[in-house]
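What follows is a predicted structure for the sequence shown.
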Amino acid sequence: MGPDMHFNRLQDSVHPVVAVSSGDGKYQSVAFSRKVLLIIGGVFLAILFFSILITYLATKSANAPPPPAPTETVPPSQQHKFPTTIEPGGPDEEGQITTASMPATPTTSGENDTETGNQSVSTEPTAKELRLPTSLLPISYNLRLKVYLPGYGATFATDKNFTFEGDLKIRFLCANDTDKIMLNSIKLNLSDNPQSYSIKKSNAVDAKEISVVSTNVSEKLQMVIFQLSDMLTTGEEYEFHLTYSGPISSEVLSGLYLSSYVAADGQTSSYVAADGQTRYLAVTQMEPTDARRMVPCFDEPSMKATWAVTIVHPVGSTALSNGIENQEPVPVSDQPEWLESSFKETLKMSSYLLAVVVSDFDKREGKTKSGTRFRIWARKEAQHQTEYALTSGITALEYFEQFYGIPFPLEKQDMIAIPDFEAGAMENWGLVTYREKYLLYDPKEYALSEKRRVAVVVAHELAHQWFGNLVTMKWWDDLWLNEGFATFMEYLGTNEISNGTFRMEDYFVIDAFAGAMAKDQRATSHPLFVPIEKSNEINEVFDSISYDKGGTVLRMMDHLVGREPFRRGLNLYLSKFNYSNADHLDLWAALSEEVPESVTDWNGERLDLTNFAASWTEQMGYPVVEVTRVDDSKVQLKQKRFKLDENALEKERFRNPVHGYKWDIPIWHQVDGQDRPMKWLQTDATIDVKTSELLVINPGAYGFYRVNYDNATWEKIANQLKNDHKLIPLGSRAQLLDDAFSLAEANQLSYQQALALTAYLDKEDELLPWANAFSNLAKIKSYFEDEPAYEYVQIYMKRLLEPLYNKLNWNNIPTDYTNDSRAFEDSLQSSILAMYCNLGIYECKATAAELFRTGFMDACNSSNATASSCSKVPLSVRKLVYCKGIEHGGEREWNFVFDMYKKERFQLEQSRLMAALTCSSSRWVLTRLLDMTLEEKDIRKQDAASLFTYVGASDAAGPIIWDYMQSNWKKIYSTYKNTKSLLKYVVAASTNLKAEHNVKQFERFIQDNANVTSQFSIFEIQLEKARSNVKWMNTHFQSLAEWFKMVTSKTV
């Protein structure tokens, strides 16, 4: 284990200086004489000679038969991981999490063969190449899995450590004559002995056994091809029996992989077991294409089958799978150290939903009204945090049964908190897996916004049990059907969980709606329905478009046709395609059957949702509705695509969509606060409204579009906000601010007009408008930092925030986080304090730093204390206070937080501490922190994305992290190439560039590393953002700087 990272700097010396560990976690500098250096040089030359000799001998033997595929006999020391991507309270209030799986993109030819720089990389196979033939269709799997986990009651040879053995029987139907069986498989040890396999007809008593002539493994295509001695006959069912083995992976968090929580030795940033021992668990993550890492199978969503699973596991461990257990675990005959747990055969389901967990976890149990057994599993010491998940889960499951009108089809539902998990959660049917902090909850450790996030993730995953599990998309090009619907339904489910107190209908506007608009206004977006052309694009579609835009478009449809007809249409869809697969056209057909006669289209005919939905799902982007006054009694509406940078180019296949970037737009509107009948906008439309009346389009923000009014109307809206803002609906107030600032950024409205809307905010006491104001003002602020004109921006924003800051100040922070109805109020207060402190206002920073000293450092001075148990800093501002304590402090404060980070046993508090560590302004410290992510010392691999994101969120640290990525790219890529969703976040955090010379560097970087960068859309996304930043500086900076100077020079 490496030394602790502290602030101690290396001292300059006339001799070369090397940093070494003193054994107590400190760095010491050692000066070397010339004599010592000569000795070292001689040793180096000797090592170089022997390394050349070894390389020669290795090359000479390269053509020898390869040894058997190695198994992972020893887990990487102290590589104890728990994952996070962008944390709540990071760059955004809640951050952006992905609550379904985002595992690593399949490698093209093994997992360690890709290099960076100018070396060659295997061509990424096309999606078509990766598809299995449809000549064989699976019916059922019978899987017996033996899992070798050390540390329990079984003893076995060390070469079995962290491996598994599978005994598999697949029953399938032959749909077309073939003499091959093709299955998906990756990194599994399959025998090349044909006698290891058997194939026979399923229903014949004396069926002739067909033999395997040869096996061919294609790592590039992730397939194994079994050549048969005889032809399989159309219409016949066969059973294929094989055995195999594989590693419980510690390299990737997919397939069957290793997780752990670790002894309290003070040396690792990991979880502390109550009895002081390391505990290992094996857990699965299969979506989208990783079931093949644990079992050779037909690993495509449309190839559904049943699974009968039996797990052989060490005494002292518990095994879980999708089905309910057939009986209590029984000892294996002649192997009393092993238990056999068998599970009831699942319903017909896609392979990506298969789940297995072997652990020593405890459970909390309940039951739904309809009799479904419900259990929450977690580490023993976290059991006190499982009650909320149980009550929330039961409430959500009962609600969805009623909403969908279809009983939950399983006998049990398990949810389990995993220490190491790359995604937010995964909806495996009957066994949902979560990151710990998105399932566990303790009112002593979670603020209300964090409690709400737990409820949202639980609701999202349980919504999937019908939409995604019962009915599944045919292929990944319709992933948004799964994720968009779960996003839409999570708000309804969370509303039920909180009995309405979380106000999820309002929250949607600043969460999914805002996220979708921010992503889809760029040229690097994509349509909801997006044909998958390359294998890596499967993982690329797990993004804000599939989740947030999908949910937002469905919310618009729900509002258009009405909740009850919409619900009936979903029931029809789920009933018609249960245990099967469907696409978006099937959904539109079902929903259209339930559209009321009163809901008509632009031609006055009953609305056909297939026609309406096409323009919203089959092309990227969204419209801006332009409002222009025609005369004293009416205004004219026109539409065009809203694009943040008109010069940015889409991918060629998206540039000329069949709908021509035109949409069928439902225009909901109010005049003087009164709802008017909805109108349709295709090419143009008019609305009767007098000049004396106030027109607001899209109240409630149900339509997925922006609105740009003429100057007179914008002025009227600004005046109305100042005079009586509550005449304008809450959602509209929020969206007006976001529209105005986005239009200004796109150079379609002046920033002065956008900023004029903020003048009323001293009267605003609701979170939604402030949240959109915060995000847009923070963006402006980021352009001015390190510029002389920043002082005027600071003065302007201080005046804007000061009234509410004085009202919601440090003296009024709540300490009781059990009243859910305060969720918006608490979020508003913590956001105001954060924004005010981040402006650099001394009073705010000093108050936070003092609270850090008294409420954290003084309160936690015991050597055995953990932050989650001793910190007295209020939960809603804890992350802010920890950060300001580091900013305001020095070496002592940083070391204190780092030590507390390493000792912390609960994931949420640990993430707060990690965020604080990145608040240092020291280049050396930040560089060392980033080094630690690559070394996987103290910072878990899955925390790398969060740490990079925290560093990258600081404008001051932007150049540091960009320099770091350039200097360490080969090592970054080598570390994260097998967990590519983490690599995506690392790249995004490292390339928030605003200076033109940095953008040119980035362009060269992409070109120089094209063999890698061409495989990831994140590089195109970040380059578009960087170019937009440069354009903003050239277009807006000077005029806005002069405006801020002018308005702040006036007497207040």
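Yep, it's here.

use CA for all of it now, contacts and neighbours both
OK.

And the helix or strand where residue 973 lies, how far out from the chain middle?
Assigned by DSSP states H and E, residue 973 belongs to helix 969-976. Put simply, helix 969-976 sits 21 Å off its chain's centre (C-alpha atoms, centre = their mean, to the nearest Å).

which residues sit against the next helix or strand after that helix?
The helix or strand immediately downstream of helix 969-976 is helix 980-990, counting by DSSP H and E. Residues outside helix 980-990 that contact it (C-alpha atoms under 8 Å, 6 or more residues apart in numbering) are 85, 102-105, 539, 942, 944-946, 948-953, 958, 961-962, 965, 972-973, 976-977, 1016, 1018-1019, 1022.

Pull out the buried residues from those.
85, 102-105, 539, 942, 944-946, 948-953, 958, 961-962, 965, 972-973, 976-977, 1016, 1018-1019, 1022 (16 or more other C-alpha atoms under 10 Å).

Filter those residues down to the ones in helices?
Filtering the buried ones among the contacts of helix 980-990 for membership in helices, criterion DSSP state H, returns 539, 944-946, 948-953, 958, 961-962, 965, 972-973, 976, 1018-1019, 1022.

neighbours around residue 991, how many?
23 (other C-alpha atoms under 10 Å).

ah, wrong one, I meant residue 682
14.

Correct me if wrong: it contacts residue 664.
Yes - between residue 682 and residue 664 a contact is recorded at 5.3 Å, counting by C-alpha atoms under 8 Å.

Tell me how far the residue of the chain positioned farthest from its centre lies from residue 69.
Seen from the C-alpha centroid of the chain, the residue lying at the greatest distance (C-alpha atoms, centre = their mean) is residue 35, 54.4 Å away. According to C-alpha to C-alpha, to the nearest Å, residue 35 stands 47 Å off from residue 69.

let's bring in a second one:
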Amino acid sequence: MLSITHLCYTKYMNRLFSQFIPEHYTIQWNLSRARDKRRITGTTIIVGQQVVDGTIRLHAKDLSISRVLVNQQEVSEFFAKNDELIIPHPGANQVTIAIEFSLRLTDAMHGIYPCYFKVDGKQRELYATQFESHHAREAFPCIDEPEAKATFDISLVSDQPVLLSNMPVVSQQSGVTTFATTPRMSTYLVAFAAGDLQRATTRTASGIEVNVYATMAQPAASLSWALDHAARTIDFFNEYFGVPYPLPKSDHIALPDFSSGAMENWGLITYREIALLADPATTSISSKQYIATVIAHELSHQWFGNLVTMKWWNNLWLNESFATLMEYLATDALHPEWRQWDEFASNEGVAALRRDCIDGVQPVQVDVSSPAEISALFDGAIVYAKGGRLLRMVQTWIGDDAFRRGLTDYFTKFQYDNTTGDDLWQCLSTASGKDVGALMNTWISQPGYPVVRATLADGKLTLSQEQFFVGPHQPNNRLWPIPLGANDSRIPDILADASVAVSYAGSDMLLLNAANTGHFITLYDDELRGRIMREILAGTLESSVRAQYLNEQLLLMRGGLLPSSTLVDLLSVYKNESDQKVWEIISLALSELKKFVDHDTAAEHMLRTFAADLARTQYTRLGWSAAPGEPEQDTKLRAIIIGCMLYGEDAGAIRQARELYRANTLEQLDAELRPLIISAVVRHDQQPHNIVRTLLQMYENSASAELRSDIASGVTATRDLGELKHLIRLLTNTRVIRTQDTVHWFVDLLRNREGRELAWKWLRDNWRWIEKTFASDKSHDYFPRYAASLLMTRQQLAEYREFFTPLRNDQSLVRAIDMGLLDLEGKLDLIDRDAPGVIAALSR
């Protein structure tokens, strides 16, 4: 028996597809010993082409290999090296490899792993898989690369009541469940689940069976929202893409333990419970909208990523950038009242612009050469948000009709195959008659984005571009072909040079990027800025423009191009604002101001008063209860406004929160307001110990992921040092805080000023535990990233540098550490420079 274990990643990894081309896998996993022995045995038979004479190399990690046969001949000399199973075999032709193996079941939430839940107080387990990006090798020997597509026959030996895989069941006999043969697909999309599950089912208009699964711990009613949206979304994509959904069924399963938000396994999509289940008794409007977008994101992957797959991980954006765009496009079509493109701007746009301005950020397309680098690729603000924003720019530039024609051609031409970005650009160029590659290759290969300076003098408008930075940076001469998207036909379509000048007479208001589909910001001179401000004051600008303008001013202040003190006066202009999307940016602006008063009690009191005064008009209008038939936007706005009033320590708001908490169970509280109410009570009660411990007991006993999330947000707001220390200790107690939720708790404690130093110390004291628990997970680099974004002192900067610098040899962390240092240093420089002006502005 050969045990293949993993000690450390080499700097580079071999690409194995060039020496062995798999065509078909027959895999059986035996789960009968999973619960008592924590082991799974398996066999895999691989039919493929041996290209290199003398050796067959397969990916295999943490597997115990007991037997290998090639063409029915026993092989005794196989061995392991660098996560590879190396099988000596002369010749170069079609071979059949049979391998018997076993693996140890762990709680790592990748490969094959258990999920835990309770029904009637009894502990239960189900078993699930997570193979993206390079974890299939932990479950069976294979060529674990996207380009190595093959078909799969999968079977399971298990007595669990429900067994699922990518394809439907075709037979169940003698304890073996066998599934239909899959289409050609990549190993990272192979999946199965086994457990005691309940199901809700329907069919799409085209006859595709759609199922939503959850454990018996969840109320049956919580499956319906997702089921309806999944079926409708498949129908939408069938029509939009012009290529039908390629499988006979679409399963969606909510897992109690899941590291990511969701995973697009072909035909068996896995989710966190909070990303799929909508209990009518506890789910907010915001959560339902989130669930709808996650479902759309994962279903779009059934085409983008599954039907057509990137050749290598450097083109991950072909999967994730498109799925990010499509989640908004689909939900906008199904729910136009949600104003999803405004949501796109305030979510993806804000996230991308805030991260993409730090020196050292990765481009959308980046070369990778090791498993650790692959894990670090999944930067939500870049590969997802920025990439989605760039594709929205292309869609707008060529028009939606050409965009759709290009996608249909792309799916038709490359179905069941692998591509690069150039393949997509060619299809879109053919459909539109525009050179999409010439525009897009610069955007996806260069990090960062430009600021366009707009200066008006003597009837001439000068537009110039340079890279925009926040924090320390190295100067450069990068240029972009920028679709300016101006509201005036005198402005050129594209700015590709460093500057351009055009005649511009008159007093018209100029807006660049008027539809907010370009990835740049604009620094207007005083004259042009004044024209925009007059329109805001007059109430003539659309809400999306008001939100975009405010967000760009925030960025310009962070980058030192405008003084931060001007934000106080600018926010005063928005005092009568009533739009929820604009208030999201106002709330972000108030958060930006908090760092300037973090160590000044008197100044902080002024900011709290300022926030409450800013929100008071809408607080009076909306109150605490929804009016009959009120728009969902007002329901969501109420939470933002009440959050401002509670931050402002308005006595009436605090009193109302405490009264509602005493008069209702958590399930009875308005789901939009529940985390705010819990936070207010925990923060202001005279006996926080009793409340926090009661809430923690509810947290442990509740099966509702949203309710648990609200409790976590609430209890971590406590000011009580004893309770904060207790919560910090719980971070490593996985019986109370599931591993999937550790980052959520850690970030909430860091965000709490009274808990920040304790949480920062916990990270350093428990780094070995963090590495053991998260080292092979995509969330590993969250710890240095969020620490940098929330630490606030020069002492903490020095500690951050001292602690993390020795960890830069870990390729999964190096970018997060380097950017974290620049982010934290830039923030402290900004505070030193602008805090006096901000405090002076608040005192006026």
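Sure thing, it's come through. Since this is a predicted model, take the numbers as computed values, not measurements.

What would you report as the TM-score here?
The TM-score (TM-score structural alignment, normalised by the length of structure 2) is 0.95; 837 aligned residues with a C-alpha RMSD of 2.1 Å.

The residue farthest from the centre of structure 1 belongs to a helix, doesn't it?
Yes - using DSSP: H, G, I helix; E, B strand; the rest coil, the assignment for residue 35 of structure 1 is a helix.

Could I get the contacting residues of it?
Per C-alpha under 8 Å, 6+ apart, neighbours of residue 35 of structure 1: none.

ok, it to residue 42 of structure 1 distance?
From residue 35 of structure 1 across to residue 42 of structure 1, the span is 11 Å (C-alpha to C-alpha).

Over to residue 143 of structure 1. Which of the three states is it?
Classified using three-state DSSP, residue 143 of structure 1 is strand.

distance of it from residue 738 of structure 1?
53 Å.

Next: residue 448 of structure 1.
Taking C-alpha to C-alpha, one finds residue 448 of structure 1 at 25 Å from residue 738 of structure 1.

Look up the closest residue to the aligned partner of residue 279 of structure 2 in structure 1, ignoring the ones flanking it.
Using TM-score structural alignment, the partner of residue 279 of structure 2 in structure 1 is residue 442. Nearest non-adjacent residue to residue 442 of structure 1, counting by C-alpha to C-alpha, 6 or more residues apart in numbering: residue 385, 5.2 Å away.

Count the neighbours of the one you found for me.
21.

Check residue 587 of structure 2 too.
Neighbours of residue 587 of structure 2 (other C-alpha under 10 Å): 16.

Do I have it right that it meets residue 639?
No - using C-alpha under 8 Å, residue 587 of structure 2 is not in contact with residue 639, being 11.0 Å away.

thinking residue 537 of structure 2 is in contact with residue 572, fair?
No - using C-alpha under 8 Å, residue 537 of structure 2 is not in contact with residue 572; the gap is 10.4 Å.

which residues do these two both contact?
With C-alpha under 8 Å, 6+ apart, residue 537 of structure 2 and residue 572 have no common neighbours.

And the helices in the stretch 201-350 of structure 2, which stretches?
If DSSP state H, counting those that start in this stretch is used as the criterion, the helices of the stretch 201-350 of structure 2 fall at 224-241, 285-301, 317-334, 340-344, 350-355.

which one is the equivalent of residue 716 of structure 2 over in structure 1 nearest to, not counting chain neighbours?
Aligned counterpart of residue 716 of structure 2 in structure 1: residue 918 (TM-score structural alignment). Counting by C-alpha to C-alpha, 6+ apart, the nearest residue to residue 918 of structure 1 once its immediate chain neighbours are dropped is residue 951, at 5.6 Å.

What does the one you found correspond to in structure 2?
That one, residue 951 of structure 1, aligns with residue 749 by TM-score structural alignment.

quick one: that match and residue 675 of structure 2, what's the gap?
Taking C-alpha to C-alpha, one finds residue 749 of structure 2 at 15 Å from residue 675 of structure 2.

repeat for residue 355 of structure 2
Taking C-alpha to C-alpha, one finds residue 355 of structure 2 at 27 Å from residue 675 of structure 2.

try residue 518 of structure 2
Distance from residue 518 of structure 2 to residue 675 of structure 2, by C-alpha to C-alpha: 35 Å.

Also residue 248 of structure 2?
41 Å.

The two: who's more crowded?
residue 675 (24 against 13).

Which residue is the nearest non-sequential neighbour of that one?
residue 710 (4.7 Å).

The helix or strand that contains that neighbour: average distance to aligned residues in structure 1?
Element membership for residue 710 of structure 2 (DSSP H and E) is helix 705-715. For helix 705-715 of structure 2, the mean deviation from structure 1 after alignment is 1.3 Å (mean C-alpha distance after the TM-score superposition for structure 1).

Give the other helices and strands that that helix contacts.
Packing partners of helix 705-715 of structure 2 (3 or more C-alpha pairs under 8 Å, 6 or more residues apart in numbering; DSSP states H and E): helix 674-684, helix 688-701, helix 742-751.

Please produce a markdown table containing those, extended by distance to residue 60 of structure 2.
What follows is those, written out as a markdown table (distance: least, C-alpha to C-alpha, whole Å):
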| stretch | distance to residue 60 of structure 2 |
| --- | --- |
| helix 674-684 | 45 |
| helix 688-701 | 37 |
| helix 742-751 | 29 |
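
Which one of those helices lies nearest to residue 835 of structure 2?
For residue 835 of structure 2, the closest of these is helix 742-751, at 19.6 Å, according to C-alpha to C-alpha.

That closest one packs against which elements?
helix 705-715, helix 753-765, helix 782-790.

residues near residue 985 of structure 1, how many?
19.

Tell me the spacing between whatever residue of structure 2 lines up with it and residue 812 of structure 2.
By TM-score structural alignment, residue 985 of structure 1 lines up with residue 782 in structure 2. Relative to residue 812 of structure 2, residue 782 of structure 2 is positioned 11 Å away (C-alpha to C-alpha).

what's the answer for residue 768 of structure 2, then?
15 Å.

Neighbour count: these two, which is higher?
The neighbour comparison of residue 768 of structure 2 against residue 812 (other C-alpha under 10 Å) goes to residue 812, with 25 against 12.

Perfect, that will be all.
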